[in-house]
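[1] return atomic coordinates for the entry below.
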Amino acid sequence: MEENQSMALKPQTMTQGPIGRQIIIFSLPLLGSSLIQQLYNTVDLIFVGRFLNPSAAAAVGAGSLLVFCALGIFIGLSVGTGVVTARYLGAGDYERVNKTIHTAMAMSIYGGAVFTLLGIGLAPLLLKLLNTPQEIMAQATLYIRIYFCGFMAMSSYNMGAGILRALGDSKSPMIYQLIGGLGNVGANFLFIPILGWGVGGSAVATLCSQTVAALLVFLHLVRGNRYYRLRLKGLSIAREYGGRILAVGIPAGIQGVVVTLSNLLVQSHINTLSINSIAAFTAYFRVELFIYLPILAISQTAGIFAGHNIGAGKLNRVRKGTRVCLAIGVITAVSLSGSVLLMGEHLFALFTNSKAVVAIGLELAKVTFPFYFIYVFLEIFASVVRGAGKAIPPMIIILVTLCGLRLILVNVFMHLWPSATSVAVVYPLTWLTAALALGGYYFLGKWGKQEG
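    Next up is the predicted model:
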């Protein structure tokens, strides 16, 4: 009887049972979390755009890249934490799971505090380096400084969410983020149109909502069962576990930041086209989310699944799970791509009332969406290899293909045939190159080797 109760308390892994069902059930809350995150961004844009002047919106935009780059490092660390936690959990080594959790949360708190001080102190200098116009410098500085006051909460939420997902719980982070998102809507309404706090009000709203989500995750861990309960007195950075987290997290963080920066360079080429083409790409990237986010959720699940089963020494189950994830991902990508193409005119019309912009957007979609299933392979192969603790190979491959090669092709194509279609063609070409390289590493590499 006591043994059964003890087993019931143990965190759930994906080392046994029907793979397809586990992948789908685990992926859905991850998709929900991504959609809620988009809600955060959209709500901020709506309130700033509708209730404030264009300079305020520009001030928010000027600092967004800076914030994302800083937060990207901690998002990468949360990936590293999830990988390490999942492998120890799969191996049934609950003592190491516990030590990893305490190290990760200590890193998020101490690291978040350091980034808060740096962000507040260096905001004017960093904004100046980004060529922020002088007329919006004061508002942008205010926005960034308030935003960084909540950086510890943001880093703690991401780290805690990564831990919970690695422990087999993808629902709780989604629920906590939803509560924070609803709070964000209410706080924006209070601080901007009612209290008139302007740009600062938008930043304070984000600070409050992220703090609520972080506290909920923190309380969940503190009140967790004895296998992973977070104890305040145990918060410290153990070198062994911190090193393992950094080994996966730093490459993942660098990858995310560099890919974002490379996309900005691609955007600089797009900005040389007509106004309609620029608007069409803006709408295209939003419509693309309908396909991208479900694929992202499946690939994140593939990484956790790989971590659990490699930790348990079940490499054949990892390979089977990879095939299942690829099948689910391809079916999802083909179904959604086809649906989006069929309803493309109506979807693009959600983001623009210009028929010319809609027409260009549809042309872009026709070039890329039929090949979106290729993207499934690069995402899932990268996640599985990363889930095995090998973060550097996928980082190098993705940086070379989706950053380096993409920039080269955009420069060449735009020089020879300057048009929106020339930019669009580059995307499936680089997806294919990355998928082939990652697939080659997956089938030929020693990524499944168990570590101590």
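[2] CA atoms for contacts and neighbours, from now on please.
    Will do.
[3] burial count for A203?
    25 (other C-alpha atoms under 10 Å).
[4] host element of it?
    Element membership for A203, per DSSP states H and E: helix 198-222.
[5] counting contacts, what elements does whichever helix or strand comes after that helix pack onto?
    The first helix or strand that comes after helix 198-222 along the chain, using DSSP H and E, is helix 239-270. Secondary-structure packing of helix 239-270 (3 or more C-alpha pairs under 8 Å, 6 or more residues apart in numbering; DSSP states H and E): helix 54-90, helix 94-129, helix 275-311, helix 392-398, helix 406-416.
[6] one more, please, to line up against the first structure:
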Amino acid sequence: MKKLPTIFRRKGTAALDLTVGSPLKRILTFMLPMLIGNIFNQLYSMVDTVIVGQTLGSDALAGVGSTGAITFLILGFVSGLTHGFSVVVSQRRGAHDEEGMRKSFATGIALTVVIVSVLTVIALAVTKPLLTAMHTQPDFYPYAYQYLSVIFGGMLLSALSNQFASTLRAIGDSLIPLFFLVFSCVFNASFDCLFIMVFDMGVSGAAAATVLANGISALSVFTYMWIKYPMLRFKPKHFRPNLKRYATHLKLGVPMALQMSVISIGMIVGQTALNTMSPTEIKAYVTATKIDGLATSVLNTAGIATATFVGQNYGAKRYDRIKKGVKQYTIFMIIVSLALGATVIALHRPLVMLFISRAERTEALYAGALKYLVFNAGFYILLATLCITRSGLQGMGRGTLALTAAMAEVVMRVGVALIAMHYQSYTIVCMLNCMSWIGANIMLFPAFLATLRKYVPLFKPHAKFLHLPNPSEIPFTQPKEED
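    Take a look at the predicted model:
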């Protein structure tokens, strides 16, 4: 804590300009703090789950775990929305348009507050019907409902925290969000222990700890941004209604939000299929998803880094760097995904022990968790390419194409879930993710290449035939921002 004031006093900024230097080195430098932050966040989530599982029992753990699909439906929409707004900021950053950055930041905040406030009311109203429609088992239902009610009630704080952190990353600062994320997780863990173990608030206490930590994070990040980055200091005039500017943000934010929600529809159908399985299989699945989440956070971070890298270079018209950087980064992440998958499968047994008390550990539970991890960790390479190509399209402002790919992902997920329910097969439920990744990749990979080909030749032998100029050689001119 003694070093915190020096962060504000230090000259210069922690923001990286991703339009210059070695593409792969820049992406990795930008990604590393985010990766550490996401891993730390996942580790906290695991600690949170351990506290719930060890102190409140496996029924409470399964109840909270069964909320994942509904949580992703609502909070995923919010996350996609704020991330989409930040893409506009990254494009303005690449174009060196500081006034445009202020307008974009202010517009994003205004839209987030209005949309999320309405969404909060809707989410609280549909929680019970969704849990019932998903055939949530009676033993798990009370825990799921209590948890979701508190999480959705504090959704605006989570949205603003995401908004501010995404904006910092959009301008190339991925280091400072890490610091505040660590502080937030420490607060969260402390509040967990206080609310659950001292005040005996149960799963509501776990949810309240998350909401309160998000509020502290939002305030801290905004304070830092305001002090450190004059380029983001908006004024009341920047909130003036401007239909063209709102449309620009919604064009990127809404498709990314819908993409998350569309994917969550498939997850809800999958959770419904899971809820028809035995309690042991449900507990094994929930436990395995917590282990899986730590590994997939690495691949999801790759997507966030790609969106910022592509967004800045797209705004700077450095299309050659997009091609080179994404190619190098994809190869690197394929290697990482193979190593991750092998590690998760090999260590599944000791990892399962973290979440389940000794008295409730059974061979059936270990086997169920391993089956899930084989069908997920064994296919991380598909998730890696999906995250990179999807985020690359979003960085170039092609959110609608990414949404179309999400549709394919949902079709695969829903189809597999329906088959699983028909045959009452836990094995098929475990295949939901990998099948949806296949469906999304079939759409995303060609779409990304086709979009990039509009700006720069993809293959040297075809360059003369295509007669496409390299836009990176065009002298830079700052784009005009609407009033």
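[7] nearest the geometric middle of the first structure, what residue?
    I75 (7.0 Å; C-alpha atoms, centre = their mean).
[8] any idea what that one aligns with in the second structure?
    Using TM-score structural alignment as the criterion, I75 of the first structure maps onto S79 of the second structure.
[9] can you pull the contacts of its match?
    A159, N162, A257 (C-alpha atoms under 8 Å, 6 or more residues apart in numbering).
[10] need those residues in CSV (columns: distance to L194 of the second structure).
    Output for the contacts of S79 of the second structure, formatted as CSV (distance: C-alpha to C-alpha, whole Å):
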residue, distance to L194 of the second structure
A159, 24
N162, 25
A257, 34
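[11] filter the residues you listed by whether they're kept in the first structure.
    When you map the contacts of S79 of the second structure onto the first structure and apply both residues aligned by TM-score structural alignment, their matches' C-alpha atoms under 8 Å, the shared contacts are A159, N162, A257.
[12] tally of neighbours for the residue in the first structure that the last one lines up against?
    Okay, so that is A257 of the second structure. Mapped onto the first structure by TM-score structural alignment, A257 of the second structure lines up with G253. G253 of the first structure is flanked by 24 other residues according to other C-alpha under 10 Å.
[13] not counting its neighbours along the chain, what's nearest G253 of the first structure?
    For G253 of the first structure, ignoring the flanking residues on the chain, the nearest one in space by C-alpha to C-alpha, 6 or more residues apart in numbering is G76 at 3.8 Å.
[14] tally of neighbours for the one you found?
    26.
[15] how about F218 of the first structure?
    20.
[16] now check the second structure for the residue matching it.
    Aligned partner of F218 of the first structure by TM-score structural alignment: F222.
[17] ok, for that match, nearest residue in space, not its chain neighbours?
    Here the residue nearest F222 of the second structure, using C-alpha to C-alpha, 6+ apart, is F164, at 6.3 Å.
[18] so that neighbour, which of the three states?
    helix (DSSP: H, G, I helix; E, B strand; the rest coil).
[19] shouldn't it be in contact with T223?
    No. With contact defined as C-alpha atoms under 8 Å, F164 of the second structure does not count as touching T223 (9.9 Å).
[20] and these two? Which one has more around it.
    Under the criterion of other C-alpha under 10 Å, the comparison of F164 of the second structure against T223 puts F164 first, with 27 against 13.
[21] in contact with Q12 of the first structure, which residues?
    Residues near Q12 of the first structure by C-alpha under 8 Å, 6+ apart: L167, G168, D169.
[22] secondary structure element holding the aligned residue in the second structure for it?
    For Q12 of the first structure, the aligned residue in the second structure is L16 (criterion: TM-score structural alignment). Of the helices and strands defined by DSSP H and E, none includes L16 of the second structure.
[23] distance check, P133 of the first structure against S55 of the first structure.
    Between P133 of the first structure and S55 of the first structure the distance is 10 Å, computed by C-alpha to C-alpha, to the nearest Å.
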